[in-house]
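**Student:** this one's structure only:
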């Protein structure tokens, strides 16, 4: 049986990814040809599902899903269920690798935007799509910040490293706007991890001009790391006021009405 196992090398993985990008994530106009449109969509969904199976069954590395994840928002109606299922399975396999793959998908989308718009701004449809993608990714980490702290910290560090690329002396890095969608994940960090990420940020990006518009994404991202409260849910016991024995007898009759509803 070992002779039947094929371990794909980088060249084969690149070829498969190119095929998916060229034949799956495309838009065809089938005006008045609903049957053909449905048939072609079904075929493309099968191609995508087969490629994603290679990832969730550990045949291809998780990072190979980055170019699939970046289409999550734009192609949600056609492939959203397949991409979301792949994301969930990837998190079950390895939270750290999945988080870094999410960040790679955001990088890929940001790079595509720069190719179309060398001087991007916040109102570009591509940038709004990137922010929505970051928001969807952030929701997938759930409310348990402790279980995801290492993965989230690694995601922030990778995003900061990308935003700091090619910083010229006296100027803002060309990728600095990437910090704005990265900020969607800041609320998932524990307070001590926010301090760690902030130190890493200050070490990688040196702000020269304090009030220039080019540095606005850095100021906004820093404020999320320093001013945002810790969003960990409080323990259940904290929802109730602690009463003394003296008041217990007086409140017995009204215990049901006075008690806060469970959170």
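**Tutor:** Perfect, thanks for sending it. Note that the coordinates shown come from a computational prediction; the quantities given were computed from them, not determined experimentally. Residues are numbered from 1 along each chain as shown.

**Student:** all contacts plus neighbour counts: C-alpha atoms, from now on.
**Tutor:** Noted.

**Student:** please, which helix or strand holds residue 203?
**Tutor:** Assessed by DSSP states H and E, residue 203 sits inside helix 191-204.

**Student:** correction: the previous question concerned residue 84.
**Tutor:** helix 76-93.

**Student:** what element comes up after that helix heading to the C-terminus?
**Tutor:** By DSSP H and E, the next helix or strand past helix 76-93 is helix 95-116.

**Student:** now that next one: buried residues?
**Tutor:** For helix 95-116, the neighbour count (16 or more other C-alpha atoms under 10 Å) marks 95-110, 113-114 as buried.

**Student:** just to revisit the earlier point, any idea which helix or strand comes after the helix holding residue 203?
**Tutor:** Beyond helix 191-204 toward the C-terminal end (DSSP H and E), the next one is helix 216-226.

**Student:** who does that next one touch, helix- and strand-wise?
**Tutor:** Judged by 3 or more C-alpha pairs under 8 Å, 6 or more residues apart in numbering; DSSP states H and E, the packing partners of helix 216-226 are helix 179-182, helix 191-204.

**Student:** show me what the first one is in contact with.
**Tutor:** Residues from elsewhere that reach helix 179-182, judged by C-alpha atoms under 8 Å, 6 or more residues apart in numbering: 130-131, 134-135, 156, 159-160, 163, 217-218, 220-221.

**Student:** which of those residues has the largest number of neighbours?
**Tutor:** Among the contacts of helix 179-182, the one with the most neighbours (other C-alpha atoms under 10 Å) is residue 130, at 27 neighbours.

**Student:** ok, structure two:
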């Protein structure tokens, strides 16, 4: 028996990276998964790799119309949605004085507005399923300061999670946020950044960066019925960084 047997999940930004790690684990644990991303080639290839319990839908997460399409295709393929993982997001590492209004609006649309749209759109489908779980991927920078734009939107995800948890509780829908620190993804540990990451890891109380599976296991727990009394909360995976 899998921990997500008979559950239908949507995972945004899941053609590669952390989203793909979540999707792989979900399928292994019995879920039927709708992968969404802008990268159609990688998304279709990954869905084929995962097998009959996964489909890919191209999505701009900042588009209300695309959200409606994703939920409709999920129901058509697998039935009402039980789990939503709002994973898609972008980073921006600029000084505030160098950020244009257009750049700022773009990161807000992708990191913040998309989460609002996802939660709002999926709620009716989850109600048909008898309830569900929404997992919003924030960041350590949803708790402590980082780059402008990225920090703002990740704090917003944390706040939206709490507000949505109250709004959606009467429908049996739980909403929680996950706050990863430094994760050993290919982008982070590539050759030109490896030395800097190793130096930074010495500042982490656990003296190492996290493996992708450690984040996926937390997301799995929140998606499953094992976390049935957890809602409106933040779950931190940062090796102790925010405790210092």
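**Tutor:** Good, I have the coordinates. It should be emphasised that the depicted structure is a prediction, and the values quoted were computed from it without experimental measurement.

**Student:** can you pull the TM-score for these?
**Tutor:** Comparing the chains after superposition, counting by TM-score structural alignment, normalised by the length of structure 2, produces a TM-score of 0.36; 138 aligned residues with a C-alpha RMSD of 5.3 Å.

**Student:** list the helices and strands the helix holding residue 203 of structure 1 packs on?
**Tutor:** Against helix 191-204 of structure 1 (3+ C-alpha pairs under 8 Å, 6+ apart) you get helix 149-163, helix 216-226.

**Student:** what's the longest strand in structure 2?
**Tutor:** strand 173-180 (DSSP state E).

**Student:** and the helices and strands packed on helix 216-226 of structure 1, which is most packed in?
**Tutor:** Compared across these, helix 179-182 shows the largest average neighbour count, a mean of 22 (mean count of other C-alpha atoms under 10 Å).

**Student:** out of the helices and strands packed on helix 191-204 of structure 1, which gets nearest to residue 43 of structure 1?
**Tutor:** helix 149-163 (34.0 Å; C-alpha to C-alpha).

**Student:** that closest one vs helix 191-204, what angle?
**Tutor:** Orientation of helix 149-163 of structure 1 against helix 191-204 (axes from the mean of the first three to the mean of the last three C-alpha atoms, to 10 degrees) gives an angle of 20 degrees.

**Student:** I'd like to know which elements helix 149-163 of structure 1 is packed against.
**Tutor:** Packing contacts for helix 149-163 of structure 1, counted by 3+ C-alpha pairs under 8 Å, 6+ apart, involve helix 95-116, helix 179-182, helix 191-204.

**Student:** list the buried ones in that helix?
**Tutor:** Quick answer for helix 149-163 of structure 1 (16+ other C-alpha under 10 Å): 149, 151-160, 162-163.

**Student:** ok, now stretch 125-137 of structure 2?
**Tutor:** Buried residues in stretch 125-137 of structure 2, defined by neighbour count with 16+ other C-alpha under 10 Å: 125-127, 129, 131-137.

**Student:** ok so, going back, using a markdown table, lay out the helices and strands packed on helix 149-163 of structure 1 together with distance to residue 37 of structure 1.
**Tutor:** Below are these laid out as a markdown table (distance: least, C-alpha to C-alpha, whole Å):
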| stretch | distance to residue 37 of structure 1 |
| --- | --- |
| helix 95-116 | 27 |
| helix 179-182 | 34 |
| helix 191-204 | 47 |
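
**Student:** nearest to residue 76 of structure 1, of the ones you listed?
**Tutor:** That would be helix 95-116 among these, by C-alpha to C-alpha, at 15.0 Å.

**Student:** coming back round to it: ok, of the buried residues of helix 149-163 of structure 1, which one's closest to residue 91 of structure 1?
**Tutor:** Out of those, the member with the shortest distance to residue 91 of structure 1 (by C-alpha to C-alpha) is residue 151, at 10.1 Å.

**Student:** the closest one contacts residue 95, doesn't it?
**Tutor:** Yes. In this structure, residue 151 of structure 1 is within contact of residue 95 by C-alpha atoms under 8 Å, at 6.1 Å.

**Student:** could the helices and strands packed on helix 191-204 of structure 1 go into CSV alongside distance to residue 90 of structure 1?
**Tutor:** Converted to CSV, those look like this (distance: least, C-alpha to C-alpha, whole Å):
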stretch, distance to residue 90 of structure 1
helix 149-163, 13
helix 216-226, 27
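
**Student:** quick one: residue 237 of structure 2 and residue 200 of structure 2, what's the gap?
**Tutor:** As for residue 237 of structure 2, its distance to residue 200 of structure 2 is 16 Å (criterion: C-alpha to C-alpha, to the nearest Å).

**Student:** neighbour count winner among the two?
**Tutor:** Relative neighbour count places residue 237 above the other of residue 237 of structure 2 and residue 200, with 21 against 14, counting by other C-alpha under 10 Å.

**Student:** so the more buried one sits against residue 177, correct?
**Tutor:** No. Contact criterion C-alpha under 8 Å: residue 237 of structure 2 and residue 177 do not qualify, at 10.9 Å.

**Student:** measure residue 90 of structure 1 to residue 84 of structure 1 for me?
**Tutor:** Counting by C-alpha to C-alpha - residue 90 of structure 1 and residue 84 of structure 1 are separated by 10 Å.

**Student:** whoops, I mixed them up, residue 45 of structure 1
**Tutor:** 13 Å.

**Student:** what's the answer for residue 78 of structure 1, then?
**Tutor:** According to C-alpha to C-alpha, residue 78 of structure 1 and residue 84 of structure 1 sit 12 Å apart.

**Student:** next: residue 138 of structure 1.
**Tutor:** Counting by C-alpha to C-alpha - residue 138 of structure 1 and residue 84 of structure 1 are separated by 13 Å.

**Student:** between these two, which has more neighbouring residues?
**Tutor:** residue 138 (20 against 17).

**Student:** now for residue 193 of structure 2, how many residues are close by?
**Tutor:** Residue 193 of structure 2: 11 neighbours (other C-alpha under 10 Å).

**Student:** buried ones in whichever strand or helix holds it, by neighbour count?
**Tutor:** Of the helices and strands defined by DSSP H and E, residue 193 of structure 2 is found in helix 191-201. Neighbour counts over helix 191-201 of structure 2 (16+ other C-alpha under 10 Å) mark 197, 201 as buried.
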